[in-house]
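Enquirer: Build me a model from this:
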Amino acid sequence: MEALVTEWLPWRTAMERALYGERGFYRRGERPAEHFRTSVHASSRFAAAVARLLADVDAALDHPSRLDLVDVGAGSGALLTNVLACITPELRSRLAPTAVEIAPRPPGLPADLSWRPDIPRSFTGLAIANEWLDNVPLDVVEQTPDGVRTVLVDPSSGAERPGPEPSADDRAWLDRWWPLTEAGDRAEVGRPRCAAWGAVLRRLDRGLAIAVDYAHARGSRPPYGTLTGYRDGATVPAVPDGSCDVTAHVALDACAVEGERAGATATVLTTQRSALRSLGLTGARPPLDLAHRDPRAYVAALCHAGEDAELTDPNGLGGFGWLAQSKHIPLPVTLTTPPH
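Expert: Predicted coordinates:
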C-alpha cells in the first residue's frame, strides 16, 4: 500500500493544496451552498440579523461617513447582497461592503461591492466570518505509545501514518487548549485558526468582528477529532485530493484569547441560537387572529417562524458557536442580553 504513495504530507499542507492550491476546491470557484447547507443560504433572515448588528455598530461608532462591512470567506457574496437589501437607504449610502474570497467574483453583484482575496489592511465597522475558520488548514496530531506525533496523510487516498513530533509552538498550543492523554486520542492543532482570527482583529481599527462556526470548548474536545469532507450535500471521507471540502470544527475559545492579544476590548462567546434569538429571530408562531385580519401577513410571519426555527435549532445551525469581539466600542446589547 505505502509503495503506491508518492508523497506523505502533514494535514495542514495537504488541506492547503486541496482547498486553495492551483486546482483546489475553492480556487476553482466551488460554492458552499452546492455542497452543504449554511445559515446564509437557509434563509435571508440570517442576513436580517446581521443587518441589525450592523446598525448597532453604526450607532456605537456615531454614524461615521464611511462604515465598512467585511465578509471574510464570502463564497458567492450572498450574505452581503442580502444585508444590503435589509438596511436603510441612509446607511446604504455610507456603507462600503467588501467580500474577502479567493474564488472569482460572480456576476450580478452590486458594482460598489469590493471583491478581494485578502482582508483589508485597515477598516472600521463590522467584520463577519461565517464558516470561514473551519476551512483554515491545520495539522492533526495523535497520541501514540511513543508520544504525540504529527499525522501524515496521502492526499490521493486519505491513508494516514504517524510522522514527526509536533513543533514546540504546536506543543505549547496543545498543552493549553487540547491536551492528549490516551493512546489513539487525536487533536486538530488550531494555532493557524487563532492566527487567522488575530489578523482580522489587528486590521479592525474600531468596530465588531464575529466568527460563526462549528465549535467546541476545552472541556469537551472530541477525542478523535472532527475532520470531515463534504461533497454534493453529503458527508464523505476527508480525502485532501481537491474533490471535496475538507473541514474541522473550531476551538473558538482559543481564538478568543488570540483576538484579545490582537486588541479586542470586549468578548462574548455564545451560540447561534442565543445570538439570533436576542436579535429578534424568536421562531414564535404568529397569532391566529392575524390570519383573519391580514392573511398575507400571517403567511409571511409563519414562513419567518419556520426559517427562524431552522436557524436557531440547537441540534443544527443553532448549535454553531458565535465569537463576538469588539474593538474600542461596547459589545452590542443584543449580544450580551439573554433572549427572553
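
Enquirer: drop to CA atoms for contacts and neighbour counts, all remaining ones
Expert: Noted.

Enquirer: what about residue 296, neighbour count?
Expert: As a burial measure, residue 296 scores 12 neighbours (other C-alpha atoms under 10 Å).

Enquirer: quick one: secondary structure of it?
Expert: At residue 296 the chain is in helix, as set by DSSP: H, G, I helix; E, B strand; the rest coil.

Enquirer: and the gap between it and residue 207?
Expert: Counting by C-alpha to C-alpha, to the nearest Å, the gap from residue 296 to residue 207 is 38 Å.

Enquirer: now the helices for this structure?
Expert: Counting by DSSP state H, the chain has helices at residues 11-20, 39-42, 45-60, 78-84, 89-94, 168-177, 191-203, 252-261, 272-278, 289-293, 295-311, 333-336.

Enquirer: quick one, longest strand in this structure?
Expert: Criterion DSSP state E: the longest strand present in the chain is strand 204-213.

Enquirer: and that one, what does it pack onto?
Expert: Judged by 3 or more C-alpha pairs under 8 Å, 6 or more residues apart in numbering; DSSP states H and E, strand 204-213 is in contact with strand 123-130, strand 321-327.

Enquirer: Return the most buried member of those.
Expert: strand 321-327 (a mean of 25; mean count of other C-alpha atoms under 10 Å).

Enquirer: ok so, going back, looking at the helices and strands packed on strand 204-213, which is closest to residue 41?
Expert: Comparison of the helices and strands packed on strand 204-213 against residue 41 by C-alpha to C-alpha identifies strand 123-130 as nearest, at 11.5 Å.

Enquirer: Show me what the closest one is packed against.
Expert: helix 45-60, strand 67-72, strand 204-213.

Enquirer: Before we compare anything, build this one as well:
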Amino acid sequence: MTISNLDSLRRDSDLRLIHALQLEPRASWTELGRALATDPVALARRWARITDEGLAWITGQRRHFPAVAIVEIECAQGKAAETASFLADEEIVRTIDHTSGGRDLVAVVAATDLESLSAFVIDRLGDQRLITHARTHLVTEVLVEGSAWRLNALSESEAQRVPRAKPPRPRAARQVPADLETAIVRELYRDGRTPIGDIAAQAGVSNQRVADAIATLRHSGDLVFRTDVARSYTGWPINAWYFVQVPASSIDRLRSTLSRLAEVRLAVTTASRYNLVMSLWVRDLADVNRFEALLEKVLAGARIADRAVVIRPAVHLGRLLDARGFVTGLSSFHDDPAPPRSGAGQ
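Expert: Sure, this is the predicted structure:
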C-alpha cells in the first residue's frame, strides 16, 4: 500500500468521524464507537489528532445575534493582511475572508443591537486609514446556516445510529442562571466537547447541575453546537461569495430551494442593493460559474450581481485560520465576558 493510499484511508476515516460529530457534537466515544463500529479509544485518539492539526473543531454558542451584517471592505494598497489582523482583534467580527473581485475582504459582523453594529461599521471602520471603502449589507433573515451543512461521509444507516442530544431530565431546572450560562458558554466556545467535570470545576457547581443546564439550554435552543472542518480537507476546497438580486415574489421559496443545494453554506436576505448574499463551497473554480447557471435556473428571475472567490481565509467564527483554512488559535471574540446570543455563521 502506498503512502498516498494510507493518507486517503486516514482522510476518509477522519471525515466519517467529523460527519458523526456534525450530527451530535457531544456524543460519547462509546456511543460513536457503536455507531461507526470502531474502538472508542481509537476514535478519541483520532479526534485529538484532528484537533491538534487544526483540521476540525467544535464550538458551543448562543443562537441568535439581534444585529448581523455582511461587510465588503476595500483596503489601502498592500494593506489587506494588516486590515484582516485589525479586524480579527474586534470582538464583533465573526468571519473574515480575503477575496478576489471588487473587494479585498468580506467580513461577517454580529452585535447585540443595531446601535452597536452601526457604531462599529461607521466609527471603528470609518476611522481606519487601512480601509478606503466599506459596504454594509444588513441581514434581515438567515435562510441557511453553516451549522446545518453535512459532509455526507457516512451512509444513511450509519448516520441514523449516531445518537442525538437527550432532552433535560424531568427534575432539571427549567431556567439556567445567567452567570452559570455564561460560564458554560465560555468553556464550550473554546471547545464544544469540554467535559462536564471541567466546566463544573470552573463554575464551582456540581457536575449534575452543569449537565442539566446544558441539556436545558440545548432543548430551548439557547445553546447550539456546530462541528466545523477546514474547507481544504473536505473535497470542497473553493469558497465563493455571491451577491444576488432576487424578485421579492421568490423570497418565500428561497429557504426550501437553497437548503437542497449541497454547495450552499450560508444564505441570508439583506436590506441593501442585493437582497440575497450567499457563501458556497464548490469542488473547483469552474463550478463557480456552473453554480451561477444552476441558481438562475432554480430561482426564476434571479440575477448574480457580483461574486467573489475566497483566496485566503483569515477568521471563521472566532477561529484564526492559516492559508489552508486550518485552525491556529482563537480570535479575541472568545474573550468577550458575556457573549451575546449567537448568530449567523458560514
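
Enquirer: quick one: TM-score?
Expert: Here the TM-score for the pair of chains, by TM-score structural alignment, normalised by the length of structure 1, is 0.27; 144 aligned residues with a C-alpha RMSD of 6.1 Å.

Enquirer: Just put the helices and strands packed on strand 123-130 of structure 1 in TSV and tack on distance to residue 130 of structure 1.
Expert: Shown next, in TSV, are these (distance: least, C-alpha to C-alpha, whole Å):
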stretch	distance to residue 130 of structure 1
helix 45-60	11
strand 67-72	7
strand 204-213	5
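
Enquirer: Tell me who's in contact with the closest residue to residue 93 of structure 2 other than its chain neighbours.
Expert: Spatial nearest neighbour of residue 93 of structure 2, chain neighbours left out: residue 109 (4.4 Å); criterion: C-alpha to C-alpha, 6 or more residues apart in numbering. Neighbouring residues of residue 109 of structure 2 by C-alpha atoms under 8 Å, 6 or more residues apart in numbering: 68, 69, 70, 71, 92, 93, 94, 95, 117.

Enquirer: can these go into a markdown table with extra columns for neighbour count, distance to residue 209 of structure 2 and secondary structure?
Expert: Formatted as a markdown table, these follow (neighbours: other C-alpha atoms under 10 Å; distance: C-alpha to C-alpha, whole Å; DSSP: H, G, I helix; E, B strand; the rest coil):
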| residue | neighbour count | distance to residue 209 of structure 2 | secondary structure |
| --- | --- | --- | --- |
| 68 | 31 | 33 | strand |
| 69 | 25 | 36 | strand |
| 70 | 21 | 38 | strand |
| 71 | 20 | 40 | strand |
| 92 | 23 | 31 | coil |
| 93 | 25 | 32 | strand |
| 94 | 26 | 30 | strand |
| 95 | 25 | 33 | strand |
| 117 | 20 | 35 | helix |
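
Enquirer: what's the farthest-apart pair in the residues you listed?
Expert: 95 and 117 (14.8 Å).

Enquirer: residues near residue 293 of structure 2, how many?
Expert: Residue 293 of structure 2: 13 surrounding residues under other C-alpha under 10 Å.

Enquirer: before we move on, which element is it in?
Expert: Assessed by DSSP states H and E, residue 293 of structure 2 sits inside helix 286-298.

Enquirer: With distance to residue 79 of structure 1 added, can I get the helices and strands packed on strand 204-213 of structure 1 in a markdown table?
Expert: Below are these laid out as a markdown table (distance: least, C-alpha to C-alpha, whole Å):
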| stretch | distance to residue 79 of structure 1 |
| --- | --- |
| strand 123-130 | 9 |
| strand 321-327 | 16 |
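
Enquirer: looking at those strands, which is closest to residue 147 of structure 1?
Expert: Per C-alpha to C-alpha, nearest to residue 147 of structure 1 of these: strand 321-327, 31.5 Å.

Enquirer: got the angle for the closest one vs strand 204-213?
Expert: With axes from the mean of the first three to the mean of the last three C-alpha atoms, to 10 degrees applied, the angle from strand 321-327 of structure 1 to strand 204-213 works out at 180 degrees.

Enquirer: For strand 321-327 of structure 1, which helices and strands make contact with it?
Expert: Strand 321-327 of structure 1 packs on strand 204-213, helix 252-261, strand 266-271, helix 272-278, going by 3+ C-alpha pairs under 8 Å, 6+ apart.

Enquirer: What residues of the first one count as buried?
Expert: Residues of strand 204-213 of structure 1 classed as buried under the neighbour-count rule (16 or more other C-alpha atoms under 10 Å) are 204, 205, 206, 207, 208, 209, 210, 211, 212, 213.

Enquirer: go on, the shortest one?
Expert: Residues of strand 266-271 of structure 1 classed as buried under the neighbour-count rule (16+ other C-alpha under 10 Å) are 266, 267, 268, 269, 270, 271.

Enquirer: The second one now?
Expert: Using 16+ other C-alpha under 10 Å as the burial criterion, the residues of helix 252-261 of structure 1 that qualify are 252, 253, 254, 255, 256, 258, 259, 260.

Enquirer: elements contacting it?
Expert: Helices and strands touching helix 252-261 of structure 1, by 3+ C-alpha pairs under 8 Å, 6+ apart, are helix 191-203, strand 266-271, strand 321-327.

Enquirer: Output the ones you listed as JSON lines; include the columns distance to residue 55 of structure 1.
Expert: Shown next, in JSON lines, are these (distance: least, C-alpha to C-alpha, whole Å):
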{"stretch": "helix 191-203", "distance to residue 55 of structure 1": "20"}
{"stretch": "strand 266-271", "distance to residue 55 of structure 1": "18"}
{"stretch": "strand 321-327", "distance to residue 55 of structure 1": "14"}
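
Enquirer: Fine, thanks again, bye for now.
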